[in-house]
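Undergrad: Got a sequence here, can you model it:
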Amino acid sequence: MKILTLLFIVYPLSINIQICNGEIDCSIYNNDLHAIDVNQFYIPASWGPNNYTYVNYDNYFRVTEFCVFNDLNPSLSVYCVQNLEQLRLVNTNLTILPEIKNFQRLQSLIIDTDNGVIDQHLPSEIGQLGSLLALKLSNITYLEDLPNEIEYWTKLQSLILIGIPNFNKIPDEGFGKLSQLTELRFIDLPNLSNIPSTINNLQSLQQLEINKTNINSLDLENLYSLKSILISLNPNLISLNMKNLSLVATISVTYNQQLKTITLENLPKLYTSEFYSLSSLEEISFENVLSLSTISIVSNPKLKSISFINIPTIKSLILSECELTTFPESILTLKSLQTLNMKSNKLSALPLTFSTDLPNLKILNLENNQFQGYIFQPPLIYVRELYLNDNSFTFIDGIGKYKSLSILQLNKNQISSIPLEITGISPTLTRLFIENNLLTDIQYSMNNQL
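TA: Reported below is the predicted structural model:
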């Protein structure tokens, strides 16, 4: 395979192209390279490894890859390069014509920044690209939709749409026939208000990203190949349901300001999940999520209901900055839980069965809550690290029964004395932090034993 970098400048009068009966006449060219060579393409004065115009061709002058970069006056002869497998148009004023059907071998089509030359609708002939594996359209000014003929893209594996301000419609039936699609990304499509329900027909789909759209609900069900989900910055999304997704391993849902309810059900391979900055979130439920190890639910100030049903392998739960006033009882069902972080809420009490219900809990962070008075009783006998900074505890009597404790942080409370019984756990307690309290002195005998 040979690479030819086109290093010349062409002006409008030098374009040699013929139109016959409303169609481009490709018969005037001897081969692919001839179609490019006699209609030279503009090259900027400075260019780097990925931003220049070039072609790849073989010994028979068959061009398999063509990249046109920063060309404001490209030749339509590109439609005569019939052996193309990869076409990349970057900041190029090339409109999409029906002659795109000539690219019967095209596997990858990338169009980035069209300067407003592409119409509101792509020609239906684009559906004739039967070999297409990947399509990426970004920064297309006027495009509003994809044609129904996408149903013929039976080999398409990757569909990425980014930064298309007027895009508002995906053909329902045609979309559901993209049976080989493995990657789907809709990013910065502010007028797209609906994802067709036929998304659940995409049984090969593995990666899904929906970011900065106008959708108000999303139901993902029975997608048995899906592995990762990213849903972010969709300002009108209200409900999100994910059910029967047998291979999903990671879920990230962030900055969807109107999202109120999230349901996760029957996700046996889900390992990590995060739910950040959902300012309207009220309910979230997990059911039959059998491999889940880490859950992060952070900065969701209206959260009222959290449900965990059959979550047998959970190791770490972060549930912070949610303004919770009562401890969610469903957490007590997480028998395998080892780390619980509930800092920056408004909790004032723990359930009496906390320690017995969570026998594997080793790290507990309750910083910046509203606990006051005595430290927790019954004692948290299994906890090794306990973080209680920024509360209003006044007494830590009973601390001697915290037999597993190795780290204890009590900064910024109202503690006036340290009971002598703390020396009873000195073999395990390696670090004690108790700054910014009301202490006046520490007993001499305690100094010798801590």
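
Undergrad: hey, let's count contacts and neighbours off CA atoms from now on
TA: OK.

Undergrad: Report how many residues lie close to Thr394.
TA: 18 (other Cα atoms under 10 Å).

Undergrad: Not counting its neighbours along the chain, what's nearest it?
TA: Of all residues not flanking Thr394 in the chain, Ile415 sits nearest, at 4.3 Å (Cα to Cα, 6 or more residues apart in numbering).

Undergrad: Can you verify my assumption that the one you found contacts Asp390?
TA: No - using Cα atoms under 8 Å as the test, Ile415 is too far from Asp390 to be in contact (11.6 Å).

Undergrad: Distance-wise, check Asp32 relative to Asn102.
TA: Going from Asp32 to Asn102 by Cα to Cα, to the nearest Å gives 12 Å.

Undergrad: any idea how far whichever strand or helix holds Asn447 is from the chain center?
TA: Asn447 is located in helix 444-449, with elements delineated by DSSP states H and E. Its chain's average C-alpha position is 53 Å from that of helix 444-449, according to Cα atoms, centre = their mean, to the nearest Å.

Undergrad: follow-up on the earlier one: comparing Asp32 and Asn102, which residue is more hemmed in?
TA: More neighbours surround Asp32 than the other of Asp32 and Asn102, with 23 against 18 (other Cα under 10 Å).

Undergrad: hang on, isn't the more buried one packed against Phe66?
TA: No - assessed by Cα under 8 Å, Asp32 is found out of contact with Phe66, at 10.5 Å.

Undergrad: One more, please, to line up against the first structure:
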Amino acid sequence: MHLFSAFLVLLSLCDGFSPNCPGRCSCDSLQSVQCYRATEIPSGIPSTTKRLYISHSKIKHLQLSNFTQLLALEDLILLASGTESVENDTFKTLSALKTLEIWKNKLRQVPSGFPASLEVLKLNENSIYVLHGSDFEGLKKLKILELKNNLLSSLSPSMLSPLTGLQSLILDGNNIESVAGPLALPHLKHMSMENNKLHLIPGGFFTSLQSLQFLSFSGNLLSKIPINLPKSLLSLKMERNQLKAIRFRDMKHLENLSHLYLSGNSLSSMDGAHFLANLTTLELSQNQLQMLPLRLPSKLQKLDCSNNLIQRVTVQDFQDLRDLKHLFLDNNFVSSFEAGALQKCSQLSNLALEQNLLLSIPLRLPGTLARLDLKGNAIQDIAERELKDLKQLQVLNLRNNKLSALDLNALEGLPRLRHLYLDGNPWNCTCSLLRAREVLRAKGTDVRGGQCAAPADRQGENWMSSKKIMRQCEPHLRLTEKNKEAKKKPKPEDHFSINMDDEYYDYETD
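TA: Below you'll find the predicted structure:
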């Protein structure tokens, strides 16, 4: 008998087993209960429970009697359980409740009667179609309200008026066509209304939102950036709207704005972003820009102009961007890249130029580059002068170009090269190309691709791994090395030791 008791104790410690735990539930010593596939709120849940998680069940209706014994409850999460209705004041007596989440259910309205202790309320992915101020009465401590993916069609001040302490409001994925203001939410810091149907934001909407720092209207039908945005704003997201022009002069009071997202609009040109003096991130992907923006803010660290119609890159475009670290110009029509255009960008580490019309690697790129992406251009050869300054380069992507040979001197001048992507090029697999293979292997470079297009007897072979090519070229390689040694006796200073413990940057690639 003693052995059996000891076994039960061991199970309760190791597996969350408790002799008082209801069926289809697991209970642990931290006063947490998790239940799955229930048909009702399980009876017999310990009265000391602080966290109750119920998931993937079939509980159509919640009622007051379900929770009368759970007065210690602080967190209640009901996920994907088919809940359609909640009896009035079901949660009212839970005076310790701080978090209530009813996700992926079938509620058509906000449950009535919440305890004043509530701080987080998440009712995402239901069928709630309207809000009333009475829904949130007494919730002065509520900090987070989420109603993502419901059926709301409008938003007005009266709906949220009791929530004077609210800090985060998330209304993404509804059918909201109109909003009215001002919203009396003086402590609101984060507001998101992504993927709705907004055409217009009224001028007085932000009057009482003077603490707002993060604002997103992405995925709407807005043709203008809202006016009178609060000065406190740090981040503004306006992607996937119908913007055709930006009046930065109307935004110059946003002296704290550091992140601006404008991708997926219909912008054909841009001038005046310098009014946003502290901007560090500007995203303009998937617009109709025919040239790079004029007069960019000098503190910019990330600029994304990918998927536009840009044809030229000049020195003037980047002369003041000394803090720029990430530049994305992929999927444009760039055929002209002025030599030294990025020389003033003394911190640039990531340059994306994939899918353009370049015939050669741009000259005098910054020596700080760690990644250079040139996939999908029309580059025919690599010259030493193009890469000689890139001593920090670790990733070089040359996929899908027109390369047939590699310059050995160019490769030797890249001491930190770790990843080289070469597939999709018409390689002419002569024996001299194998010397490049030996250089790359000595560096420890990970090389992808290298399929031969010529000569005919080597077509389809891979010059980085083919034993057949290696056997055919072995005499040539030995002779080359012998001639090299005879011509030059190395001096101590000619040896460059590669530190294989150098910091490794794990970049993602296609």
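
Undergrad: Next, the TM-score between them, please.
TA: Once superposed, the chains reach a TM-score of 0.62 (TM-score structural alignment, normalised by the length of the first structure), with 387 aligned residues with a Cα RMSD of 5.3 Å.

Undergrad: okay, and the common contacts of Asp32 and Asn102 of the first structure?
TA: Counting by Cα atoms under 8 Å, 6 or more residues apart in numbering, the residues touching both Asp32 of the first structure and Asn102 are 80-82.

Undergrad: Filter the residues you listed down to just the buried residues.
TA: Listed as buried from those are 80-82; burial here means 16 or more other Cα atoms under 10 Å.

Undergrad: Dump these to TSV, plus secondary structure and distance to Asn345 of the first structure.
TA: Shown next, in TSV, are these (DSSP: H, G, I helix; E, B strand; the rest coil; distance: Cα to Cα, whole Å):
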residue	secondary structure	distance to Asn345 of the first structure
Cys80	helix	65
Val81	coil	63
Gln82	coil	63
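
Undergrad: Relative to Phe67 of the second structure, how far out is Gln34 of the second structure?
TA: To Phe67 of the second structure, Gln34 of the second structure is 15 Å away according to Cα to Cα.

Undergrad: which of those two has more neighbours?
TA: Phe67 (20 against 17).

Undergrad: Check the offset of stretch 429-440 of the first structure from the chain's centre.
TA: 41 Å.

Undergrad: Need the distance between the two termini of it.
TA: End-to-end distance of stretch 429-440 of the first structure: 22 Å, with Cα to Cα as the criterion.

Undergrad: Equivalent analysis for stretch 186-205 of the second structure, please.
TA: End-to-end distance (Cα to Cα), stretch 186-205 of the second structure: 13 Å.

Undergrad: try stretch 111-129 of the second structure
TA: End-to-end distance (Cα to Cα), stretch 111-129 of the second structure: 13 Å.

Undergrad: how about Leu10 of the second structure, secondary structure?
TA: For Leu10 of the second structure, the assignment made with DSSP: H, G, I helix; E, B strand; the rest coil gives helix.

Undergrad: so what corresponds to it in the first structure?
TA: Taking TM-score structural alignment, Leu10 of the second structure has no aligned residue in the first structure.

Undergrad: Contacts only, for Leu10 of the second structure.
TA: Leu10 of the second structure neighbours (Cα under 8 Å, 6+ apart): none.

Undergrad: any idea how far it lies from Ser18 of the second structure?
TA: 10 Å.

Undergrad: next one: stretch 180-194 of the second structure to chain centre, how far?
TA: Here stretch 180-194 of the second structure is found 24 Å from its chain centre; the criterion is Cα atoms, centre = their mean.

Undergrad: same question, stretch 134-141 of the second structure
TA: 34 Å.
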